[in-house]
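>>> coordinates only, sequence not included:
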């Protein structure tokens, strides 16, 4: 099927072998190449379509984003135009990364702007959470390692994504890799002060406090990624995991699966509301993750979903080494036999063997039994 891109068309569905809409006459192929097949999303500033690339023999799928602002007001529309153009520029610069959708085309047709990008086939993490339930520690650690390198690439290019959330992270079906999408809110810091007041953009549940005031920094993306982890670990809205009365995160009490304190502390540092207390770079988070890998985490150091008052285990008895025991038994024997106590740093000389070795006396037998008990052989 071909889907007409004219937002005012009364019957946009068309056969896939025609080039013009049978209802309104609008050209169906974008740039004589990309054919929309069905709408997959709509927002205040545009629509998104699943499409195919007719120029290639395999007709691979792609995504068409149409700029179609429905908001009123000159300033709002102008800002929307800037954001749409900005996304094209960002994708053009960042699309070479394997975990960022590639920009295929950017054009104007019938007085409307369009952006065509690579289609990422898979579920986003919000859908994955709904289908499979809360994440565990191994999944969160892998998620962080995957996405921190992508953010590291973006930040190296002086780009702040500004809208990291589960809906904008897709697990690609072909290789199970996580892909960051929707760079419409992304902002380049090149040529401008990082703390210059700008526009507050992003999803309120995941956006950093300083970004709400229009002062996004690189650490703002780390905050949003940390909040994303909280959502995936608890299955709850981040708003429900924050105590506004005490200005503190309380997400650990809503965990669906236990996690180590090390991972919990990393996430806590990622979501610090005061930027200076937060991780400043992706490298810093990656370093802590590598230091506290699952292989070196003591199994007893975990955060439980519900606090429990467990009884304290008695201290383990450290068994004495055979060398220490033998020395003490030797001293005990000399006391029983009236002999002189031999210094601990002197090894007793072996007795000279004879043809008819004497039988062990009662003291030796008792000492052998004590030694066996202490060593766990009795």
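Structure's in. What do you need? Treat the numbers as computed from the prediction; the structure is a model and nothing was measured. Numbers count the residues shown, from 1 in each chain.
>>> make it CA atoms for all contacts and neighbour counts henceforth
Will do.
>>> any idea where the helices of the stretch 1-150 of the chain begin and end?
With DSSP state H, counting those that start in this stretch as the criterion, the stretch 1-150 of the chain has helices at 74-94, 125-132, 137-156.
>>> ok, longest strand in this structure?
Taking DSSP state E as the criterion, the chain has its longest strand at strand 34-43.
>>> what's the offset of it from the middle of its chain?
29 Å (CA atoms, centre = their mean, to the nearest Å).
>>> Just name whatever secondary elements it is in contact with.
strand 2-3, strand 46-53 (3 or more CA pairs under 8 Å, 6 or more residues apart in numbering; DSSP states H and E).
>>> Could you count how many residues lie near residue 230?
By other CA atoms under 10 Å, 27 other residues sit near residue 230.
>>> my read is it is in a helix, agree?
Yes - counting by DSSP: H, G, I helix; E, B strand; the rest coil, residue 230 is part of a helix.
>>> Could you export the helices of the stretch 1-150 of the chain as a markdown table, including distance to residue 49 and mean neighbour count?
Formatted as a markdown table, these follow (distance: least, CA to CA, whole Å; neighbours: other CA atoms under 10 Å):
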| stretch | distance to residue 49 | mean neighbour count |
| --- | --- | --- |
| helix 74-94 | 16 | 17 |
| helix 125-132 | 19 | 15 |
| helix 137-156 | 25 | 17 |
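>>> For residue 272, find the nearest of those helices.
helix 137-156 (16.9 Å; CA to CA).
>>> which element follows the closest one toward the C-terminus?
Downstream of helix 137-156, the first helix or strand assigned by DSSP states H and E is strand 159-160.
>>> Now do the following helix or strand past that next one: everything it contacts.
Where DSSP H and E defines the elements, the next helix or strand beyond strand 159-160 is strand 169-172. Contacts of strand 169-172 with the rest of the structure, by CA atoms under 8 Å, 6 or more residues apart in numbering, involve 120-125, 177-181.
>>> take the one below as the second:
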């Protein structure tokens, strides 16, 4: 199916083999290659569509973001334009990273702005939480290892995300990796930008106090990630895990499963309201996180167990241990010499005079066999 991108179209559904909408005549292909399939999101500033890139043989899926502000205020509209442009600029600045959607195109068509980016197939963590319940400590540690590396990449590129929350973290279905999306609120810290007071932006539940005052810093993203972990551990809003009367976090009271003192210390330091008391860099968090309980950076959120391969031994025969060889040689010796002295009820050999010489010869042969097999096993 092709979906018409004209906001005023009364019947936007079309067959996938037509180039113009049968209802309104609107052109269905953007830049002669991107075809919308269905709407997947809508906000005050535009719509988001699942689409197909018809220019590539594999026809991979992608996402079309259409800038279509419905707010009428001049200031609001200007801010909306800034944020839409900003997302394209930030994605372009960041370049390619396996856990950030790639920017595919940014252009204007029919007096409307469009942004096309890589489609991430999976559920966001808010959906995962609703479906599977609260996370445990192992999952949170792995989540932190996975996402902190993405934040490290962003901060190295001098970009502050400014809107980290469960809804903006997608668990990709193909490899169970976490992908950070929606860079519309992202801010560059290059030049004098970091020292300028900007607009308060982000989701209030997850925003650091200094960011609420328009003074976001790198540590502001660390705060938001800490608040996200609190939400995923308690299945409660971060607002409901903070005691405003005593000005302190009380999220430990609402845990679904207990966590270690080490993880509690790390999360509380990520959530310090005064920036200077908080972790200043991602490296500081990672060092504390993996100091005592190192966890590989592979997500464990609702991950299915991977069966371990069976171990097959290359030889086609069974190798005997020295004790097994000695036991078998002792049995052979018993057959030739009679019953050992440890069994007195058995009749001894009728010729005690000839026995020592016979025993000596057999012992000698058995020693040779023992040396042959045991020597072979020991090499």
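That came through fine. Just so we're clear, the structure is a prediction, and the values are computed from it rather than from any experiment.
>>> between the helices and strands packed on strand 34-43 of structure 1, which gets nearest to residue 269 of structure 1?
strand 46-53 (36.0 Å).
>>> That closest one vs structure 2, mean deviation?
Once superposed with structure 2, the aligned residues differ from strand 46-53 of structure 1 by a mean of 0.5 Å; criterion: mean CA distance after the TM-score superposition for structure 1.
>>> follow-up on the earlier one: make a markdown table from the helices of the stretch 1-150 of structure 1 and add distance to residue 279 of structure 1 to it.
Listed next are the helices of the stretch 1-150 of structure 1 as a markdown table, based on distance: least, CA to CA, whole Å:
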| stretch | distance to residue 279 of structure 1 |
| --- | --- |
| helix 74-94 | 23 |
| helix 125-132 | 23 |
| helix 137-156 | 12 |
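>>> closest one to residue 204 of structure 1 among those helices?
Nearest to residue 204 of structure 1 among the helices of the stretch 1-150 of structure 1 is helix 125-132; the distance by CA to CA comes to 15.7 Å.
>>> That closest one against structure 2, how far on average?
With mean CA distance after the TM-score superposition for structure 1, helix 125-132 of structure 1 averages 0.6 Å from its match.
>>> quick one: that helix to chain centroid distance?
For helix 125-132 of structure 1, the distance to the chain centre is 14 Å (CA atoms, centre = their mean).
>>> same deal with stretch 195-215 of structure 2?
With CA atoms, centre = their mean, you get 27 Å for stretch 195-215 of structure 2.
>>> what's the span of it from first residue to last?
8 Å (CA to CA, to the nearest Å).
>>> now do stretch 6-21 of structure 2
Stretch 6-21 of structure 2: ends 9 Å apart by CA to CA.
>>> Roughly how far does residue 234 of structure 1 sit from residue 252 of structure 1?
On the measure of CA to CA, residue 234 of structure 1 and residue 252 of structure 1 end up 8 Å apart.
>>> ok so, going back, now the buried members of the contacts of strand 169-172 of structure 1.
Buried subset of the contacts of strand 169-172 of structure 1 (neighbour count, 16 or more other CA atoms under 10 Å): 120, 122-125, 177-181.
>>> need the longest helix for structure 2.
Ranked by residue count and defined by DSSP state H, the top helix of structure 2 is helix 355-378.
>>> quick one: contacts for residue 374 of structure 2?
With contact taken as CA under 8 Å, 6+ apart, residue 374 of structure 2 is in contact with 322, 325.
>>> Recalculate using a threshold of 6 Å.
By CA atoms under 6 Å, 6 or more residues apart in numbering, residue 374 of structure 2 lies in contact with residue 322.
>>> OK, contacts around residue 117 of structure 2?
Going by CA under 6 Å, 6+ apart, residue 117 of structure 2 touches 62-63, 102-104.
>>> Repeat that for residue 280 of structure 1.
Listed by CA under 6 Å, 6+ apart, the contact set of residue 280 of structure 1 reads residue 219.
>>> go with 8 Å
Counted by CA under 8 Å, 6+ apart, residue 280 of structure 1 has contacts 218-219.
>>> which SS class is it?
Secondary structure state of residue 280 of structure 1, per three-state DSSP, is coil.
>>> Could you pull up the residues touching the residue nearest to residue 68 of structure 1 when sequence neighbours are not counted?
The shortest distance from residue 68 of structure 1 to any non-neighbouring residue, by CA to CA, 6 or more residues apart in numbering, is to residue 46 (4.1 Å). Residues in contact with residue 46 of structure 1 (CA under 8 Å, 6+ apart) are 65-70.
>>> Alignment lookup: residue 59 of structure 1 to structure 2.
Aligned counterpart of residue 59 of structure 1 in structure 2: residue 59 (TM-score structural alignment).
>>> re the thing from before, if you look at the buried ones among the contacts of strand 169-172 of structure 1, which of them are in strands?
Using DSSP E, those in strands are 122-124, 178-180.
>>> CSV please, covering those and showing distance to residue 195 of structure 1.
Formatted as CSV, these follow (distance: CA to CA, whole Å):
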residue, distance to residue 195 of structure 1
122, 36
123, 35
124, 31
178, 30
179, 28
180, 25
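>>> Out of the residues you listed, the closest to residue 110 of structure 1 would be?
Nearest to residue 110 of structure 1 among these, counting by CA to CA, is residue 180 at 30.3 Å.
>>> rewinding a little: and the helices and strands packed on strand 34-43 of structure 1: which comes nearest residue 166 of structure 1?
It's strand 46-53; of those, that one is closest to residue 166 of structure 1 (CA to CA) at 18.6 Å.
>>> Next, the angle strand 34-43 makes with the closest one.
Interaxial angle of strand 46-53 of structure 1 relative to strand 34-43 (axes from the mean of the first three to the mean of the last three CA atoms, to 10 degrees): 150 degrees.
>>> Pull the contacting residues for residue 105 of structure 1.
115-117 are the contacts of residue 105 of structure 1 under CA under 8 Å, 6+ apart.
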